[in-house]
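Peer 1: return a 3D structure for these sequence lines:
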Amino acid sequence: MVGHKQLNCYIIKRIAQEYPVPIVRLTESDPIFQMEQVNMAQPLFVYVSIIMMGGMLSLFLAVYALLRFKHAPGGRYYVLAALMASILAFGYAFELTSDTLEQIKFWIGIEYFSLPFLPVFTLLMCVEYAGIRLGNWKKRMLYLIPLLTFVIQHTNDLHHLYYTSIGLRADAPFPIVELGRGPWYAVHTLYLYGCLALSIFALSTRMRRSGRRFRLQMLAMAAGLLVPVAGNLYYLAGLSPYGIDLGPVFISFSFVFHSMAVFRFRMFDVAPIARDLVFENMEDGVLVLNAQNVMVDYNAAMLKLAPGLNSRLIGRPAEEVLAERPQIAQSVVDGRECDLRLGGDDDGIYVHLRFSPIRDREGQRSGSIVTFVNITERVEMEKELKRLANTDGLTGLFNKNALIERAERGLREASRHGGSAAVVMFDVDHFKRVNDTFGHEAGDRVLSGVAEIIRSIIEPEDVAGRYGGDEFVLYLPDTGAQEACARAERIRAAVAALAIDVVGHGVRVTSSFGVAQLPAEALSDPTPADVCMQTLMRKADQALYESKQLGRNRVSLYADEVRGTDAARLEGAE
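Peer 2: All right, here's what the predicted structure looks like:
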């Protein structure tokens, strides 16, 4: 008896024999086949399009950088990095559109003409842009791993250090390579991430001491560096569709940020970089304040004027930041231009404070730039010119004009505070005879010797000058007639003892003196200082004439002072 299962199989077999169903084979011209191919190619088309656009953008940026800012700090390495990125993008686009494993391996080899060197060019770009100096040997060492990666990848069939295996994925709708990662692949990956991390660190270091505009440049560039990292991590985690390496795709996206840095925020423009370098290397100190007098920036030269400045004080009020320099703080807060002397007597400097307003786009004042112009050299030169203008070239004493000016100033001061004053006038006896006998050089040496004697005897507050020829005048503040005569006598005695050797001959001279005093009560009268000085000099000249009449080499006091002095002595005797 035949079972039910055998019967059913027999019936199905007979039906198939009696009514055969034709096998349908789809060809490339069939719409169903074409639709399936389109559905499979759509994701690939999107990825390839994005990568090609990124490659063209990076190539455009490489050419633009080469023409516009290759000599800017970091510019040449940006050109190389953009060029490497474009080669990588085009190579990977052709890899994705390849039909065979051999074609894929060829384009991977093309990609590795750029991929090993992209990290080092990026790092050198950021380091140079940030102003960090690297020695030539350090730069050469950075190329060691990229060169080894290039060699090891292209000779992988001999040792399999980079890829342990290369094949096609079985689960992908189009040819996608499946790579077994070898030990040197891990070295390259670590080197890649290390270079990117150091690049971001270099930019962040520069960012902390840069203005807002430069921070935007570096933020855009740092964002561009982080985008490929995210794509590569996504790929390494096995999350990318069909196992497509999304690194080149994300590199294409990263150049959107790079283009923002270059075009929107003017990265690598020579002008802003030059302005920043000029700011940091200015010899004059500069403070940048906002409208509330809060410090927002300063340059290196400012540290010489206020050593306590540091980046932690940014955002603090100016009077707090400059607390160690109250002179500067007060002038900055007041906003007034002025000259200040800073430092000690030996190492002091003079600075001129200059204020320049900062205005926003609407023309409103939003802050100020305070420049501390070092005017020490100018002030010292002015002092020297003034000294030369007031000094007698031969003796080093005041000349006639400076002598009278200083004496009149002293008389005005004495009239305000009370006190007496005296004037001593003297000349060298028979000075013409010295010139005629021994020559003018001998006469000059005599005058210079007399000037040295005067300097050694007078007090610091006294004023001494050469009035003309061999005549000298001394203005002695707060000095009575007796004291003035005593000081004149000391000078006379020293001049008489002076011996000038001229060609083996000893030249000796004497001097005659006239002394006049202006008592305190006379100074209290509302008499102009120039009148008082003229009166004193006229009286001293008369006393000098009296010394000449009495035989020279003596000190004579003006007659009124003599009578006054004698009367005072008689009153004391009574």
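Peer 1: every contact and neighbour count from this point should use C-alpha atoms.
Peer 2: Fine.
Peer 1: and the gap between Ile314 and Leu544?
Peer 2: 70 Å (C-alpha to C-alpha, to the nearest Å).
Peer 1: higher neighbour count, the two?
Peer 2: Each of Ile314 and Leu544 has its neighbours counted (other C-alpha atoms under 10 Å); Leu544 has more, 28 against 17.
Peer 1: which SSE is that one in?
Peer 2: For Leu544, the host element (DSSP states H and E) is helix 529-549.
Peer 1: for that helix, what is the distance to the chain centroid?
Peer 2: Centroid displacement of helix 529-549 relative to its chain, using C-alpha atoms, centre = their mean, to the nearest Å, is 61 Å.
Peer 1: now do the buried residues in it.
Peer 2: 529-530, 532-533, 535-548 (16 or more other C-alpha atoms under 10 Å).
Peer 1: need the contact partners of it.
Peer 2: Outside of helix 529-549, the residues within contact range by C-alpha atoms under 8 Å, 6 or more residues apart in numbering are 404, 407-409, 411-412, 422-426, 512-518, 553-559.
Peer 1: please pick the buried ones from these.
Peer 2: Buried among the contacts of helix 529-549 (16+ other C-alpha under 10 Å): 404, 407-408, 411-412, 422-426, 512-518, 553-559.
Peer 1: also this sequence, please, to line up against the first:
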Amino acid sequence: MSIDTLRTILYAESAVVGLLVIYSAIRQKGQLAQYFFFVVLCTFFYVFGYASELGADSLADVRFWLTFEYFGLSFISSFWFLLSWKLWHHRVPRFRMKVLLFVVPAVTLFLVASQEYQSLYYKSLNLIEVDGHYLVILDKGPWYWVYTGYQLLLIALSFFLQFRAWLRQGRSYLTDSFWMLLGTLNLVPWIGAYQLGLSPYNIDLGPFGIAVSTFFIAIAVFRFGALGSEEVLLYSIFASIDDGVLVLDRDGRISGFNAAAQKIFLWLDTNFIGKPVSSTSDAALFGSAKNQNIEKVVELSNSRRYYEGKVTQIYEGRLQLGKIYIFRDITQSRLLMRRLRKLANFDVLTGLYNRRRFMEQAEKELARAQRRQTAISMLMIDVDHFKTVNDQFGHVIGDRVLSAVGRVIKRRGRGFGFAGRYGGEEFVVFLRNTQNQQAKEIAEGIRQGIEGIAMEERMISIKVTVSIGLSCCEAGECGHNVDTLLVAADRALYQAKNRGRNRVES
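Peer 2: Now for the predicted structure:
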């Protein structure tokens, strides 16, 4: 192939690339589109400049067109990397990173433009005549190899980012990442052939390769909408919502997630893109989810978070594309429900069952005792002279007395049954599998524990005592209902009060 033919091909490619420059400038939508615009603009400078360099007939013309093409060549790989970064991360890199990306290209352009005065990039430029055309022989300097290494590094990193994006999009050839990946791979044989000295007339094949790669990117852009503002907007919403979102493809592989999902699934990072969710530690959770709600509990160092998940099947027509799992943080509502249940079942002051909850639980325990033929006992406890405490010291001190009594009852009755606040200063205790004598011992322990409460107000010691009434039904004789046991215990309580208080009667 003659040099004239190669020049014609390059001019034709530069014309098409020039049209892409104009078209992408008109169709710019967002940061990704701007990066693509600069890629094709730099490509135009490179391809057109090199075609003109091949037609130069003096060293001065060669230097001019060499500088012209490096206005594009110096920066192509940096914009190529930014394009790939945006494709993968869906966000703009930090300003410092963008500045650092262009340090080496800027130095390269300066060295090429000032090559008459130094030899860091090219040690020398010489013309030789081939088939009636002048070709430049370049003696490469040290900075040439620095820039070449930098360029290859950015191309390799771009390939890596595009490949990860392709995995995230389900490894389909009908995606923007696939065609951008082809564009990057296309550069390898062209650059490799030139660096290995395999090109005809030792002509730089880079302009041919980069022009073809630009066409691949154009397919990604204009056929698959890589630059569509709708996609950028949707991904921004996807990334910023508080609910955790995890996307699986039709084969159950992880194809996407947002930052909130990483707080729920602590193992989740970009290394899991393309991997089956069945290989993760939460495989059972996803395996159990069809269309119903699922729950995920996250244990943190000093707290626990609750998440409710819903799964939605994704279809295009009748073809299933995958699933979307959306996890909502329900920790506050769960804690609120727990507090409401506690308020509904427990006495706020003492922490014991309230009357309603105690009666419900006592009915269940009585029915169980009847089935198992076991003995049960009931204690009715009343704080002695409590009205006097309230009148003399006030209700705040009275509440402290009731709270202290509740703690003793709970501690002394633990392991035998459960207790509740029956009303005012009255308490009840249900004792499982406990006969009369053992129940008396437990009741006496409660009485002594309460008698030992030490309280003082206004330099006056407050003596706290209780009277306890006990009722019991022996094994096989528990045909009573709870009310019958309470009436019997209440009768015994009044007997304890009539006999001087601070005692146990049955």
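Peer 1: just give the TM-score of the two.
Peer 2: Here the TM-score for the pair of chains, by TM-score structural alignment, normalised by the length of the second structure, is 0.81; 499 aligned residues with a C-alpha RMSD of 4.2 Å.
Peer 1: rewinding a little: just after the helix holding Leu544 of the first structure, pick out the following helix or strand.
Peer 2: Assigned by DSSP H and E, the successor of helix 529-549 of the first structure is strand 555-557.
Peer 1: on contacts alone, who are the packing partners of the helix or strand following that next one?
Peer 2: Once the chain leaves strand 555-557 of the first structure, the next helix or strand it forms, by DSSP H and E, is helix 559-573. Helices and strands touching helix 559-573 of the first structure, by 3 or more C-alpha pairs under 8 Å, 6 or more residues apart in numbering; DSSP states H and E: there are none.
Peer 1: so what does Gly394 of the second structure match up with in the first structure?
Peer 2: Correspondence of Gly394 of the second structure to the first structure, assessed by TM-score structural alignment: Gly439.
Peer 1: can you report how many residues lie near that match?
Peer 2: A count of neighbours around Gly439 of the first structure, defined by other C-alpha under 10 Å, yields 13.
Peer 1: surely Lys400 of the first structure and Gly469 touch.
Peer 2: No - assessed by C-alpha atoms under 8 Å, Lys400 of the first structure is found out of contact with Gly469, at 10.7 Å.
Peer 1: these two: which is more packed in?
Peer 2: Lys400 (18 against 11).
Peer 1: and the gap between that one and Gly393 of the first structure?
Peer 2: 12 Å.
Peer 1: quick one, helices of the stretch 151-300 of the first structure?
Peer 2: 156-159, 183-208, 212-236, 247-259, 270-281 (DSSP state H, counting those that start in this stretch).
Peer 1: do you know which of those helices lies nearest Leu303 of the first structure?
Peer 2: Across the helices of the stretch 151-300 of the first structure, Leu303 of the first structure has its closest neighbour in helix 270-281 (11.3 Å, C-alpha to C-alpha).
Peer 1: just the angle between that closest one and helix 212-236, please?
Peer 2: Angle, helix 270-281 of the first structure to helix 212-236, by axes from the mean of the first three to the mean of the last three C-alpha atoms, to 10 degrees: 110 degrees.
Peer 1: just checking, what packs against helix 270-281 of the first structure?
Peer 2: In terms of contacts (3+ C-alpha pairs under 8 Å, 6+ apart), helix 270-281 of the first structure is not packed against any helix or strand.
Peer 1: which residues are contacting that helix?
Peer 2: 69, 72, 286, 299-301.
Peer 1: now swap in stretch 60-79 of the first structure and tell me
Peer 2: Taking C-alpha under 8 Å, 6+ apart as the rule, stretch 60-79 of the first structure contacts 80-83, 121-122, 124-129, 131, 259, 268-270.
Peer 1: at 6 Å what do you get?
Peer 2: 82-83, 121, 125, 128-129, 268, 270 (C-alpha atoms under 6 Å, 6 or more residues apart in numbering).
Peer 1: just the buried positions in it, please.
Peer 2: In terms of neighbour count (16+ other C-alpha under 10 Å), stretch 60-79 of the first structure has its buried residues at 60-63, 65-66, 69-70, 72-79.
Peer 1: also stretch 209-220 of the first structure?
Peer 2: Buried residues in stretch 209-220 of the first structure (16+ other C-alpha under 10 Å): 210, 214-220.
Peer 1: which of the contacts of stretch 60-79 of the first structure lies closest to Pro228 of the first structure?
Peer 2: Using C-alpha to C-alpha, Ala82 is the member of these that lies nearest Pro228 of the first structure, at 13.6 Å.
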